[in-house]
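# Sequence plus the predicted model coming up.
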Amino acid sequence: MQTYTRDGLTFDVTDSGPADGEVVVLLHGFPEDRQAWDKLTPKLVEAGYRVLAPDQRGYSPGATPKGRTSYGLHELGKDVVALLDAAGVEQAHIVGHDWGGAVAWQLAGRHADRVRTVTVLSTPHPAAMAWAFAHSDQWRKSGYMVFFQLPFMPERAVLRQIPGLYTKTGMPAEDAAKYAERFRTPQSLTGPLGWYRSMPASGAMLKAMRGRGKSASPPSSDGAPRPSRKVQVPTTYIWGSRDFALGRAAAEKTGEFIAGDYEFVEIPGAGHWLPEANADEVAEALLRRVRG
C-alpha cells in the first residue's frame, strides 16, 4: 500500500517487507517525516518484518486539516488505528520517535488492544514529562513550545534555522539535507506545528511548563483531565544521554508508569535524533523487544 484514508484525509505510507510478516509501524517526529526510518527499515525487513512508515497528519499533503484541534493526540492515534485497519492488521508493534513517541504512548494507553509491543525513542511517558516540568529543568528545555503557539512567526523562525537546527544537535548532514529539501517553505511547517498548537487547550500544560504544575499527568488534547494509567503492553524506552530537548529526570521517571515488561535503554553520548544517528543501537533494542 502507498496511501490510506481516514475521514476524507489521505496519508502517504511506505510499505516494506514481506506481506505476511509481523507488522511494525514507525511513527516519525518533528520536524521529520517517514524518511527518518530509512536506516532502520532495512534492518527490520531483513529480520522478516513488514514495516509501515506513514507521513503523519500535517505532513502528508492530503492530510493537513486546518485548526489546532485537528491535531490532538486522540486524532493522531486514530490515524494509526485507521492505518492498521487499511492494512488488514489486528495488532502491530508500534515504534515512535519524538512526537511520534507521544502518539505511540497514546496508542499503548488508549488502543492497547491494537498494540503488540511499544518502543518509544526519546519521548518520555507523558505523566513522567509532566512530573519533570514541576521537578526539574525540563520546563526550560521545553520553552520553545510556548513560542510555537504563536501564529506565523514559528514557521519562519524554524525555516531560518534549517538545516542547522538538525546538524548543531547531532543529526548527520545527509539526513539534515533531506529535511531541508522537505521543509522549504513556511507553509510546509504549518501542519507539523499544528501538533504543538493543539497542546494547551486548557492552559494546564503552559502552567506546568512554568514549573508550577501539580498533577501527575498532563491534560488530554481536548483540555479534559487525563487519569494516570500505567501502560500494560510490553514496552521499551530508548533515550540518548545528550538529548538537548528531553532530560534525564523524565527519562528515568518513565518506568514508574509502565506495568510489567519494561526495558529502559540509555545510549551514552547519543542526542535526540536517534533514528538517523543511532540506527544500529535502536535496531538492536527494537528487535530484542519485538522478538519477545
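Nice, thanks for sending it over. Keep in mind that this is a model prediction, so the values were computed, not measured.
# make it CA atoms for all contacts and neighbour counts henceforth
OK.
# Now do the end-to-end distance for stretch 226-236.
23 Å (C-alpha to C-alpha, to the nearest Å).
# Enumerate the positions of that stretch that are buried.
Neighbour-count burial for stretch 226-236 flags 230, 231, 232, 233, 234, 235, 236 (criterion: 16 or more other C-alpha atoms under 10 Å).
# now swap in stretch 37-53 and tell me
37, 39-45, 48-53.
# before we move on, what about stretch 88-99?
91, 92, 93, 94, 95, 96, 97, 98, 99.
# And the furthest pair within those residues?
Farthest apart among these by C-alpha to C-alpha are 91 and 98. That separation is 22.1 Å.
# just to revisit the earlier point, name the nearest of the buried residues of stretch 226-236 relative to residue 187.
residue 236 (34.9 Å).
# Give me the next element, helix or strand, following the helix or strand containing that closest one.
Residue 236 is part of strand 235-240 when elements are defined by DSSP states H and E. As assigned by DSSP H and E, the chain's next helix or strand after strand 235-240 is helix 248-253.
# let's bring in a second one:
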Amino acid sequence: MIASNPPLRRVDAGELSVGYYDLGSPSDEPVVLLHGFPYDVHSYTDVVPLLVEAGFRVLVPHLRGHGPTRFLDEHADRSGQQAALGADLLAFLDALDLEEPVLAGYDWGGRAACVVAALWPDRISGLVSVNGYLIQDIAAAQNPIRPDLEAGFWYFWYFATERGRRGLESHRREIAEVIWRRNSPEWSFTGDDLARAAHAFDNPDYVDVVIHSYRHRLGLAPGSPRYAGLEQRLAAAPGIRVPTITLDGMADGNFPATDGSQHAHLFTGPREHRQIAHAGHHLPAEAPHAFAEAIFDVAEPPGDGAGTP
C-alpha cells in the first residue's frame, strides 16, 4: 500500500479475520485509519508516511467485505449496517490491545470511528472525521432531502433494487469509477489508482455487505439481530466527547462543505471544524497533508519534536 511495501497482517477480531497493515514502532502512539466505500486502504498511501515520520504507529485495516478481510463464520449475516462497522472496529482495538488510539476516517470508516467515539469514548484518545457526525438516523431514513443532493445519491437507490445488486456484482470497478468522479470532481486519479483499489472489491462478501449497508440506511432492510442493542443506542444520537477535528472538502461533489454548525450540538467535548480547499469526498487521498495535520492536532504529542509533518 505504500513505498515500504509492508507485510499484510491478520488478526481474528469479533466476526472477522481482519487483514491490516501495521507501520511504525509498536511503542509509538497508535492511529487507526479507516477507509470508505468504494475505496480501500490505498486511500492512505500518502498519509501513512507523514504519520510514521512524525512518530506514530499507524494501523490500516480492510473493512468487512473488502480486500483480504473475511468472516470467521460462513453463515454469519453479511451486514453492512453502522453498528456492525463500529463493533468491528472495537473488536479490532481489543484484539490488538490498542490503548487509546486516535481514530481517523471518512465515509464508512468515519462512521465506524464515530460509533466507537460515541459509544466507547474511554477506549480512544481522539477522532478525525470527514463530513462531521456520521451516525445515521435510521428512523428518519425515508425523509426526503434536497433534490440536488438526492441526485448525488443515485447509487443508494440503485442498490435498493435487484437490478442494482446485479449491477454491482457485474460492474464493481465501473460503479466505483462513476462514484469517484462525482464525489471528487477536482481529483485527477489514474486508471492505476482505480485498478489498485478495485482489487479490494473482489472480496466474496463485497456485494452482500454493500447492498445491505445501503438498504439498511434507507430503512429498506432489517439489521442483523446481533447488533440490535447497538442500533438502539445509536438511534439516540449519542454525543461525542473525545477531542475531535471534523473536515469538509470544499470540492466534495456529494456532500457540500458546511461550517460544521449543524452537528455542533453532537460534539460535547473539544471540537474544531475545518474546510479543505480543492478536496473532495476522498479527502485523505486528495489532501493528505491536511488530513495528517488534523491527526497531529487532535493527538497527544507522541514525542520530542513530533507532531508536525
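Done, it's in. Not measured: the values here are computed from a predicted model.
# care to give me the TM-score?
Here the TM-score for the pair of chains, by TM-score structural alignment, normalised by the length of structure 1, is 0.80; 279 aligned residues with a C-alpha RMSD of 3.4 Å.
# Tell me the one of the buried residues of stretch 226-236 of structure 1 nearest residue 87 of structure 1?
Of the buried residues of stretch 226-236 of structure 1, the one sitting nearest to residue 87 of structure 1 (C-alpha to C-alpha) turns out to be residue 233, at 21.4 Å.
# whereabouts in structure 1 does stretch 281-295 of structure 2 align?
Residues 272-286 of structure 1 are where stretch 281-295 of structure 2 lands when matched by TM-score structural alignment.
# And the strand holding residue 236 of structure 1, what does it pack against?
strand 115-121, strand 262-267, helix 279-290 (3 or more C-alpha pairs under 8 Å, 6 or more residues apart in numbering; DSSP states H and E).
# can you do 6 Å?
strand 115-121, strand 262-267 (3 or more C-alpha pairs under 6 Å, 6 or more residues apart in numbering; DSSP states H and E).
# And that strand against structure 2, how far off on average?
Strand 235-240 of structure 1, aligned to structure 2 and superposed, deviates on average by 0.8 Å (mean C-alpha distance after the TM-score superposition for structure 1).
# ok, residue 6 of structure 1 - how many residues close by?
Taking other C-alpha atoms under 10 Å as the criterion, the count of residues near residue 6 of structure 1 is 15.
# Alignment lookup: it to structure 2.
Looks like residue 6 of structure 1 aligns to residue 13 there (TM-score structural alignment).
# ok, now residue 73 of structure 1?
Per TM-score structural alignment, residue 73 of structure 1 is aligned with residue 82.
# Pretty sure residue 13 of structure 1 sits in a strand.
Yes - judged by DSSP: H, G, I helix; E, B strand; the rest coil, residue 13 of structure 1 forms part of a strand.
# Quick one: residues contacting residue 230 of structure 2.
residue 83 (C-alpha atoms under 6 Å, 6 or more residues apart in numbering).
# Could you say which helix or strand holds whatever residue of structure 2 lines up with residue 42 of structure 1?
In structure 2, the residue matched to residue 42 of structure 1 (TM-score structural alignment) is residue 49. Counting by DSSP H and E, the element that carries residue 49 of structure 2 is helix 48-53.
# how big is the offset of that helix relative to structure 1?
Looks like 0.8 Å for helix 48-53 of structure 2 (mean C-alpha distance after the TM-score superposition for structure 1).
# Determine the number of other residues adjacent to residue 206 of structure 1.
Residue 206 of structure 1, neighbours per other C-alpha under 10 Å, totals 19.
# again, but for residue 102 of structure 1
So residue 102 of structure 1, with other C-alpha under 10 Å, has 24 neighbours.
# now do residue 160 of structure 1
There are 14 residues near residue 160 of structure 1, going by other C-alpha under 10 Å.
# Please enumerate the helices of the stretch 1-150 of structure 2.
48-53, 82-95, 107-119, 147-152 (DSSP state H, counting those that start in this stretch).
# So which of these is nearest residue 38 of structure 2?
helix 107-119 (9.2 Å).
# What range does that closest one cover in structure 1?
Using TM-score structural alignment, helix 107-119 of structure 2 pairs with 98-110 in structure 1.
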